[in-house]
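Trainee: based on what follows, work out the 3D shape:
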Amino acid sequence: MSRILITGAAGAVGTLIRPRLARADRTLRLLDIAPLEPMELQQEIGTVELIQASVTDLAAMEQACAGVDAVIHLGGHSLEAPWRDILDVNVHGTYTVFEAARRAGVSRVVFASSNHAVGFRAPDEYPLTAATPPLPDTYYGVSKVAGEALGALYHHRYGLDVICIRIMTCFAEPPNPRALSTWLSPDDCARLLEACLAVPSPGYRIVYGVSPNTRGGWVSLDEARALGYEPVDDAEKYAAAVLAAHGEPPADDPVFAYLGGQFTFPELDADRL
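Mentor: As a prediction, this is how the structure comes out:
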């Protein structure tokens, strides 16, 4: 695909995947509410188009979607926030992206969902699959369930190809012992996105975004591999350093009680936000 719109391009995942999706024959149209400076992008190959706009602005999103082959929707709050903020940016903003894509004739949307859509699933249910019913752990997780539902609506009613990626822990390196099981390397993230862009007529899919970690097995990679995803990275190469820095977690560490980890802790109860 020759022109791709990436929302949330200045965010943590957007910053990691931009250079990895760049191609000499591809235009990346980068959109974020935060400014993106051309000098930051000078090492990225291919053509870059910059748009400063909010995903909640339908007119701006229609303009941004004009002439693109696919949208990778990363924009929105990436952590828990008060309901009014989640509703406006993550839920309404995701509706706006789908609706703008439909109006502009874009045929494919790749939606960055999250493991927090099923964050209250417990280890006795692992590995979770695309068929595992939602069980969100936060308002943030609820917004990802809503985004998946919007994707289903826009596929079945309007024919858009929609792939929802339940992204696990996407950082340059695993940040803590839990991430030794949930890490999605930036390179594997780019491999998964390329598979989502290249697979013919995917229809509507939900897949998990994770690397094939030695300590993994919490979620299924079958649905992602069915798209052509071929992950190669393993968090185990960082295990010694991570455990030296953080210590070996006890077997009853509550961060392992549910897939959502700390997102299930009382500190994120609504009355504390």
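Trainee: switch to C-alpha atoms for all contacts and neighbour counts from now on
Mentor: Will do.
Trainee: tell me the contacts of the most centrally placed residue in the chain?
Mentor: The C-alpha lying nearest the average C-alpha coordinate of the chain belongs to Ala112 (CA atoms, centre = their mean; 2.9 Å). Residues near Ala112 by CA atoms under 8 Å, 6 or more residues apart in numbering: 72-74, 164-167.
Trainee: any idea how far stretch 62-69 is from the middle of the chain?
Mentor: With CA atoms, centre = their mean, to the nearest Å as the basis, stretch 62-69 stands 20 Å off its chain's centre.
Trainee: cool, stretch 43-50 as well?
Mentor: 21 Å.
Trainee: who touches that stretch?
Mentor: By CA under 8 Å, 6+ apart, the residues outside stretch 43-50 that reach it are 18-19, 22-31, 36, 41.
Trainee: can you say which of these are buried?
Mentor: Taking 16 or more other CA atoms under 10 Å as the criterion, what is buried in the contacts of stretch 43-50 is 18-19, 22, 26-31, 36.
Trainee: sort out which of the residues you listed are in helices and list them.
Mentor: Cross-referencing these against helices under DSSP state H gives 18-19.
Trainee: to compare with the earlier structure, here is another sequence to fold:
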Amino acid sequence: MVTQRVLITGGAGQVATLLRPRLVRPGRVLRLLDVRPPAEHPPTGGTAAPAEEIVSGSVTDLDAMVEACRDVDAIVHLGGQSREAGVEEVLRLNAYGTYCVLEAARRAGVRRVVLASSNHAAGFQGRDLAPDGDLPAAVPARPDTLYGWSKVAVEAAGQLYADRFGLDVICLRIGLWFPTPPGLRGLAMWLSPDDGARLVEACLATTGRGFRMVWGISRNTRRWWSLAEGEEIGYFPRDDAEEYAAQLVAEHGEPDFVGDPVLNRVGGQWCDVPLGESY
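Mentor: Down below sits the predicted model:
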């Protein structure tokens, strides 16, 4: 018997591939929407058989999104453009694509939507705003790229649909969601695969209402972004990038999270990428 159906957009993408085996639960069905088929389900490490439904479609196709939302309890919106690109591409896939997701949710009666935003929506914010290591998740937007600008539009659309239509929207300003921390910046901003799943589970389970913003990071020793907003929805990360510190320092040198602009700005080196050029 199906007790919960979760629609994941971008179901064939890197993050969804990390997430899928970690969301397997008895009675839960993952409906995966993407323009390409997802890889075979990764091993779960247990005996539970994955329950997945594959839907071919784009987040920019409103009719397809409405159909994909049929009988869905919640949406995890991971689809879109994940890198810096030309303005038409990032706005079509991220801004308009998110509109289609939210509008489809409204039409289909789906109340809970989790939106994948990005640290690059606030990329030019700096550590000077968080001397005690607690930069708020809802720090005002300061995008570092056209991609970051498109994620500000994602967040604003989520706020609109929460305020006007009563959807419960949680925006995740994701740090670096990778199997291991990618470079020194990851010592502060890493989101481990297991903590990523814990974060999504908290978003699906919380009883809070309205619009919320949460940093998507692990419990990293060198973090300077707040975990308070995540804890408010039941997200308690367990992993720490410090496990990889010795290896990263040996490879890249001792990090300076105060004086190095790559490390003391939210968006890091993306702040220096020419607009429209892929990093």
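Trainee: still on that earlier bit, where's the residue nearest to the centre of structure 1, which helix or strand?
Mentor: Applying DSSP states H and E as the criterion places Ala112 of structure 1 in strand 108-114.
Trainee: repeat for Val145 of structure 1
Mentor: helix 139-158.
Trainee: tell me, that helix lands on which residues of structure 2?
Mentor: Counting by TM-score structural alignment, helix 139-158 of structure 1 pairs with residues 146-165 of structure 2.
Trainee: now stretch 223-238 of structure 1
Mentor: Residues 229-244 of structure 2 are where stretch 223-238 of structure 1 lands when matched by TM-score structural alignment.
Trainee: excluding its backbone neighbours, what's nearest the counterpart of Arg25 of structure 2 in structure 1?
Mentor: Mapped onto structure 1 by TM-score structural alignment, Arg25 of structure 2 lines up with Arg23. Residue nearest to Arg23 of structure 1 in three dimensions, not counting chain neighbours: Gly46, with 5.2 Å by CA to CA, 6 or more residues apart in numbering.
Trainee: which residue in structure 2 aligns with that neighbour?
Mentor: Per TM-score structural alignment, Gly46 of structure 1 is aligned with Pro50.
Trainee: ok, its match - how many residues close by?
Mentor: Pro50 of structure 2 has 19 neighbours, counted by other CA atoms under 10 Å.
Trainee: in structure 2, which spans are helices?
Mentor: With DSSP H as the criterion, structure 2 has helices spanning 14-19, 62-68, 87-90, 97-108, 146-165, 186-189, 193-205, 228-232, 245-252, 261-264.
Trainee: and the gap between Thr96 of structure 1 and Gly151 of structure 1?
Mentor: As judged by CA to CA, to the nearest Å, Thr96 of structure 1 and Gly151 of structure 1 stand 12 Å apart.
Trainee: and these two? which has more neighbours close in?
Mentor: The residue with more neighbours, out of Thr96 of structure 1 and Gly151, is Gly151; 26 against 22, by other CA under 10 Å.
Trainee: pretty sure the more buried one sits against Tyr204.
Mentor: Yes: taking contacts as CA atoms under 8 Å, Gly151 of structure 1 lies within contact range of Tyr204: 7.4 Å.
Trainee: need the overlap of contacts for those two.
Mentor: Residues touching both Gly151 of structure 1 and Tyr204 by CA under 8 Å, 6+ apart: 162-164.
Trainee: tabulate these (JSON lines), appending distance to Tyr229 of structure 1.
Mentor: Listed next are those as JSON lines, based on distance: CA to CA, whole Å:
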{"residue": "Val162", "distance to Tyr229 of structure 1": "16"}
{"residue": "Ile163", "distance to Tyr229 of structure 1": "13"}
{"residue": "Cys164", "distance to Tyr229 of structure 1": "14"}
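Trainee: any chance of CSV for those, columns neighbour count?
Mentor: Output for the shared contacts of Gly151 and Tyr204 of structure 1, formatted as CSV (neighbours: other CA atoms under 10 Å):
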residue, neighbour count
Val162, 29
Ile163, 28
Cys164, 28
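Trainee: go through the residues you listed and name the one nearest His116 of structure 1.
Mentor: Nearest to His116 of structure 1 among those: Cys164, at 12.9 Å, using CA to CA.
Trainee: surely that closest one and Arg108 touch.
Mentor: No: using CA under 8 Å, Cys164 of structure 1 and Arg108 do not qualify as a contacting pair, with a distance of 11.1 Å.
Trainee: residues in contact with the nearest residue to Arg222 of structure 2 once chain neighbours are set aside?
Mentor: Nearest non-adjacent residue to Arg222 of structure 2, counting by CA to CA, 6+ apart: Ala188, 4.8 Å away. Taking CA under 8 Å, 6+ apart, we find Ala188 of structure 2 in contact with 220-224, 241.
Trainee: let me know the closest of these to Lys151 of structure 2.
Mentor: Of the contacts of Ala188 of structure 2, the one sitting nearest to Lys151 of structure 2 (CA to CA) turns out to be Trp224, at 21.0 Å.
Trainee: you'd agree that closest one is up against Leu129?
Mentor: No: taking CA under 8 Å as the definition, Trp224 of structure 2 is not a contact partner of Leu129, at 9.8 Å.
Trainee: common neighbours of the two, please.
Mentor: Common neighbours of Trp224 of structure 2 and Leu129 (CA under 8 Å, 6+ apart) are Leu135.
Trainee: which of those two has more neighbours?
Mentor: More crowded of Trp224 of structure 2 and Leu129, by other CA under 10 Å: Trp224, with 22 against 13.
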